[in-house]
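Chemist: got a predicted structure here, sequence first:
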Amino acid sequence: MTGGSIAAWSVADAERWRRAGVPMVLAPVLGGWILAALVVTSYVLLFGLSSASGAWRDGLGGGTDWLRYPGVVLLTALPLWYRYVPVAVFPAALFVAVETALLAARTDDTDRQATAGYLIVLAVCAIAVTGGGLRLRARRRQRALVLAAAGVRRFPLPEGVPESDGHRGHAQVYLGLALCLLGLAVLTDGLVGDLTSGGVGYDAIGQQRVCVVLLVAGTTFAGWGQLAYRAARRLYEEDQPALIVGVRTGADGRHWVCADARTPSAPPLISYVPRGRDTRTPTRLLGSGSVYAEGNGHHDINPRHEPFEAVLYGTLAEGDEVVIEYAYARYDLHQATGRMYAAVTTAPLRPDRHHGLGVWKPVDGATRQRERLREARERAERQRAADERAMREAEERRRNPPRSSSGRSSGSGKSSSHYSSCGGSSCASTCGSSCGGCGGD
């Protein structure tokens, strides 16, 4: 595919990259679920079991508490921000921790449920800050390890690569802004109602709850989209490091990057999901002699059973965007060899850890070639049978056209006119939905 100047990612370098990641318990997905469970527990203690009338409210029945409302929004957002926007957890967790410490200092010693709730909130803040810091540190270390393994050379992206910076993250940003604006409108309605209540206690808890959901979802989408957009921009702004890696395909459609395509014990490390708009195949012919044939060093594989070799452009860490270039063989049904092309995929890297892929076993190239030819013949036979069946059905409809239930009444004239306009006996094969059918109105 590419010249020998691109370095291969060794198993030892890949193992150092894996060890540089965060512990499993603080990984984005699992860590987010742990934080969500702790936040729900704190809400049950503070708002459900506490003797105070709402631990984040004044408890005096004087109406809606607006001063402590930002803390509720930020605490609710922490699990999602930890998963998708880790940078945002630092100011949010600091604000919530300071406010919670002040409230805990004023809490009655007999209200043990509120005290326990405040302690859990402080634990949430500590976990979010610790995990967020470790994740950002792990990203820097993993990028540095990839740069060291790739060497000093940088390469332009391959020809025909889909440019994702024109669309990556835009939908999330626009959706997030729309949700935030809607939430602020709902919250403004409650605030105006409270200010114009004439001193009577006004209950805007309903508006506050709706706004919490909208603001948390909106800020998460907007931040997630902005990070994805920036990652795409970085990929196209300058030449990138490149490594020869292996790629394994999971049953769920996720593709996993591993050290190489030769070591069966090399574990999958990080995943991406190729999408149609971000994949072009084939992009170019690799050479006049680029054919798959026995004895020329190439062999056909089933990507669900063993990895294929690819060139990865870009840095390798969760949230980064990379370009994957790999060989693509196009076969003729009756030929034993195929032409080899290059295919490219642009994709953001996901923070998944669980892959469910075990040690793979290499398949003999000649065996795989015979299997491919057999599968191609079966597909061609099924297609031929389907075409023959369609032709028989079309011939049957031509010989026995459907008749209107009204017989030869005045309505039959209208049906005959419609049938004639569709082309007579060829209607079944040429008219389709544009004529609305040929059996009358």
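Modeler: Yes, it's here. Residues are numbered from 1 along each chain as shown.

Chemist: switch to C-alpha atoms for all contacts and neighbour counts from now on
Modeler: Noted.

Chemist: tell me the contacts of S10?
Modeler: Shown in contact with S10 (C-alpha atoms under 8 Å, 6 or more residues apart in numbering): A259, D260.

Chemist: in terms of helices and strands, where is the residue lying closest to C211 once chain neighbours are set aside?
Modeler: In this structure, C211 finds its nearest non-sequential neighbour in G183, 4.5 Å apart by C-alpha to C-alpha, 6 or more residues apart in numbering. Here G183 sits within helix 170-195, counting by DSSP states H and E.

Chemist: biggest helix in this structure, by residue count?
Modeler: Longest helix of the chain, by residue count under DSSP state H: helix 112-150.

Chemist: this structure: strands as residue ranges?
Modeler: Ranges of strands within the chain are 7-8, 242-249, 255-258, 270-272, 279-285, 291-292, 308-313, 321-331, 338-348, based on DSSP state E.

Chemist: got TSV for the ones you listed, with mean neighbour count too?
Modeler: Conversion of the strands of the chain to TSV gives the following (neighbours: other C-alpha atoms under 10 Å):
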stretch	mean neighbour count
strand 7-8	18
strand 242-249	26
strand 255-258	24
strand 270-272	23
strand 279-285	18
strand 291-292	21
strand 308-313	24
strand 321-331	23
strand 338-348	22
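
Chemist: please produce CSV containing these, extended by distance to G193.
Modeler: Formatted as CSV, the strands of the chain follow (distance: least, C-alpha to C-alpha, whole Å):
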stretch, distance to G193
strand 7-8, 65
strand 242-249, 56
strand 255-258, 52
strand 270-272, 48
strand 279-285, 52
strand 291-292, 74
strand 308-313, 55
strand 321-331, 47
strand 338-348, 45
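
Chemist: among these, which is nearest E371?
Modeler: Closest of the strands of the chain to E371 is strand 321-331, at 13.2 Å (criterion: C-alpha to C-alpha).

Chemist: quick one, that closest one and strand 308-313 angle?
Modeler: 140 degrees (axes from the mean of the first three to the mean of the last three C-alpha atoms, to 10 degrees).

Chemist: putting a second one here so we can go through both:
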Amino acid sequence: MTYHIKHLPVGALPEDRVGSWSVTRDGVASRSVSGGGIATWPVADAERWRRAAVPTVLAPAVGGWVLAVLVATAYVLLFGLSSISAAWHSGPGDGTDWRGYPGLILLTALPFWYRYVPVAAVPAAVFVAGEAALALARPADVDRPAGAGWLVVLAACAVAATGSCLRLRARRRQRSLALATAGARRFPLPKGTPETDGHRGHQQVWTGLALCLVAAAVLADGLFRGPAASGVAYDAVGQQGVTLVLLVAGTTVYGRGLLAHRAARRLHEEPQPALIVGVRAGADGRHWVCPDARTRSAAPLIAYLPRKNDTRARTRLLGSGSAYGVGNGHHDVDPRHEPFEAVLYGTLAEGDEVVLAYACVEYHRDQDMGRMYETVTAAPLRPDRRHGLGPWEPADGAARQRRRLQEERERAERYREAQRRAEESRRNPPRGSSSRGDGGGSGNRYNAGGCGSGCGSSCGSGCGGD
């Protein structure tokens, strides 16, 4: 069995920690530093990092849903209730409106780009806002529902542009705060780190390009179709609808994959800053980075999702036997109940990729002591806000080890009992199975019993009637 170790051993650090820990009555951990080495993250600095984030209403998920509602409302007003506004058709027999089509694509993409590709949402919002302003400047082409629809479009553009700029600014601010805490020292990634820059985002990039290529083919089919025999221009609304869906999906997937690939490249290109943090696992599989693994009042900061392909276990041996005996702080914990220490390499903001190195202990059957190995995980940081984690209490290392040994003994006893029963079953098979395999023995016993009464016919000449 393998378990997470509460406190990092010295061998798991890039170099020895300098300083000592102390915990106050309210459970806040602090560390006195006497010079170099890898830095820890004080709770006060972590709170400043948290306050640098954008307000919840402009967070990626919430802001994306707000924009989706605004865009859907604009669709209803412009294309459902308005009778004279410019839509896909500019009038009967006039063919398809191509001039306003780019703005329609960008308007539809705003919620998705805001959530996953905020860099692209800013110019898209500016372009769509310009289209809306030009439409409102022509009163003859706008009725009351259309005017309300264009005002909703302007509101959506304002939310998208403002929120995207604030999110990009918050990322820079959070990176600078984390770098200030980490100090000027830079460390190479630990040995065994998965080389995610070789695959991170590649599938999304190629999928997005494929969708955009299909969209271009469909759009070209509608764009270069000639007029009908009657002279009426070809109506390419069907091709426009299919292309809109394909382009919005393709550009979103492509942009998300490209940003993930660039984050992985930045992580692997050069040595990175490092911090000692706490990590706690959620019930849904997400892991949350905390300022440390000692302060019970410190709230989780940012999440990542560890994947099997991006985790390397047992990259190097950290210790065995008495090197982490009971009482020295290197006991194992349940990461769903309390955080464990890890070294975080990389910058700290949503969308960045980081590497976390932590210690795991591997026990074997009937062993009081096991072996402690380093485990390395590479993962992008997620923009999640809601963690659902409650307060935690530190586990008693000695009591936890006694409980683990008792569970191991009970498991071993159950295993031996199952083996003993299987062996007895092989030695003493059930009677019914042996009689069925007798090859007709029950019929022979019946004939012998019938012969004892002097039947004559079944025995041949042996009985007669004497």
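Modeler: Happy to help now that I have it. Computed from a predicted structure; not experimentally measured.

Chemist: ok, the residue nearest to C211 of the first structure - contacts?
Modeler: Residues in contact with G183 of the first structure (C-alpha under 8 Å, 6+ apart) are V210, C211, V212, L214, L215.

Chemist: just give me the match in the second structure for the first one.
Modeler: In the second structure, the residue paired with V210 of the first structure according to TM-score structural alignment is V242.

Chemist: tell me how far its match lies from L13 of the second structure.
Modeler: 54 Å (C-alpha to C-alpha, to the nearest Å).

Chemist: quick revisit: map the residue nearest to C211 of the first structure across to the second structure for me.
Modeler: Under the alignment (TM-score structural alignment), G183 of the first structure pairs with A215 in the second structure.

Chemist: now that match: how far from G346 of the second structure?
Modeler: 38 Å.

Chemist: hey, where'd the helices end up in the second structure?
Modeler: Counting by DSSP H, the second structure has helices at residues 43-51, 60-75, 101-116, 118-136, 144-182, 202-223, 237-269, 397-427, 431-436, 441-451.

Chemist: which one of those is the most hemmed in?
Modeler: A comparison of the helices of the second structure by mean neighbour count, using mean count of other C-alpha atoms under 10 Å, puts helix 101-116 on top with a mean of 22.

Chemist: how big's the offset between that one and the first structure?
Modeler: On superposition with the first structure, the average gap between helix 101-116 of the second structure and its aligned counterparts reaches 0.6 Å (mean C-alpha distance after the TM-score superposition for the first structure).

Chemist: now which residue in the first structure aligns to R31 of the second structure?
Modeler: R31 of the second structure maps onto nothing in the first structure, by TM-score structural alignment.

Chemist: how about the nearest residue to R31 of the second structure, chain neighbours excluded?
Modeler: Using C-alpha to C-alpha, 6+ apart and skipping the chain neighbours, the partner closest in space to R31 of the second structure is W21 (4.4 Å).

Chemist: which residue in the first structure lines up with the one you found?
Modeler: Aligned by TM-score structural alignment, W21 of the second structure pairs with nothing in the first structure.

Chemist: list the contacts of W21 of the second structure.
Modeler: Residues near W21 of the second structure by C-alpha under 8 Å, 6+ apart: A29, S30, R31, S32.

Chemist: do L13 of the second structure as well
Modeler: Taking C-alpha under 8 Å, 6+ apart, one finds I38, V343 in contact with L13 of the second structure.

Chemist: for P139 of the second structure, see how far away it is.
Modeler: In terms of C-alpha to C-alpha, L13 of the second structure sits 68 Å off from P139 of the second structure.

Chemist: what does R382 of the second structure give?
Modeler: In terms of C-alpha to C-alpha, R382 of the second structure sits 45 Å off from P139 of the second structure.

Chemist: same thing with A68 of the second structure?
Modeler: Between A68 of the second structure and P139 of the second structure the distance is 27 Å, computed by C-alpha to C-alpha.

Chemist: likewise W113 of the second structure?
Modeler: From W113 of the second structure to P139 of the second structure the distance is 31 Å (C-alpha to C-alpha).

Chemist: same check, this time on V242 of the second structure
Modeler: Distance from V242 of the second structure to P139 of the second structure, counting by C-alpha to C-alpha: 31 Å.

Chemist: quick one: the aligned partner of A366 of the first structure in the second structure from R411 of the second structure, how far?
Modeler: With TM-score structural alignment as the criterion, A366 of the first structure lines up with A398 in the second structure. To R411 of the second structure, A398 of the second structure is 20 Å away according to C-alpha to C-alpha.

Chemist: for V173 of the first structure, find the nearest of the strands of the first structure.
Modeler: Using C-alpha to C-alpha, the nearest of the strands of the first structure to V173 of the first structure is strand 338-348, at 16.2 Å.

Chemist: to what extent does the closest one diverge from the second structure after superposition?
Modeler: Mean for strand 338-348 of the first structure is 0.8 Å (mean C-alpha distance after the TM-score superposition for the first structure).

Chemist: so that strand matches what in the second structure?
Modeler: Aligned by TM-score structural alignment, strand 338-348 of the first structure corresponds to residues 370-380 of the second structure.

Chemist: stretch 295-308 of the first structure too?
Modeler: Using TM-score structural alignment, stretch 295-308 of the first structure pairs with 327-340 in the second structure.

Chemist: contacts for that stretch next, please.
Modeler: Counting by C-alpha under 8 Å, 6+ apart, 3-9, 278-283, 290, 292-294, 324-325, 360-361, 392-395, 397-398, 400-401 sit against stretch 327-340 of the second structure.

Chemist: show me what counts as buried in it.
Modeler: For stretch 327-340 of the second structure, the neighbour count (16 or more other C-alpha atoms under 10 Å) marks G329, H330, H331, D332, V333, D334, P335, R336, H337, E338, P339, F340 as buried.

Chemist: quick one: which of those is nearest to T108 of the second structure?
Modeler: T108 of the second structure has its nearest neighbour among those in R336, at 39.9 Å by C-alpha to C-alpha.

Chemist: could you check how far that closest one is from S322 of the second structure?
Modeler: Distance of R336 of the second structure to S322 of the second structure, computed by C-alpha to C-alpha: 27 Å.

Chemist: also R173 of the second structure?
Modeler: From R173 of the second structure to S322 of the second structure the distance is 44 Å (C-alpha to C-alpha).

Chemist: repeat that for N328 of the second structure.
Modeler: From N328 of the second structure to S322 of the second structure the distance is 10 Å (C-alpha to C-alpha).

Chemist: equivalent analysis for R256 of the second structure, please.
Modeler: From R256 of the second structure to S322 of the second structure the distance is 48 Å (C-alpha to C-alpha).

Chemist: ditto for L168 of the second structure
Modeler: Here L168 of the second structure is placed at a distance of 49 Å from S322 of the second structure (C-alpha to C-alpha).

Chemist: all good on my end, thank you.
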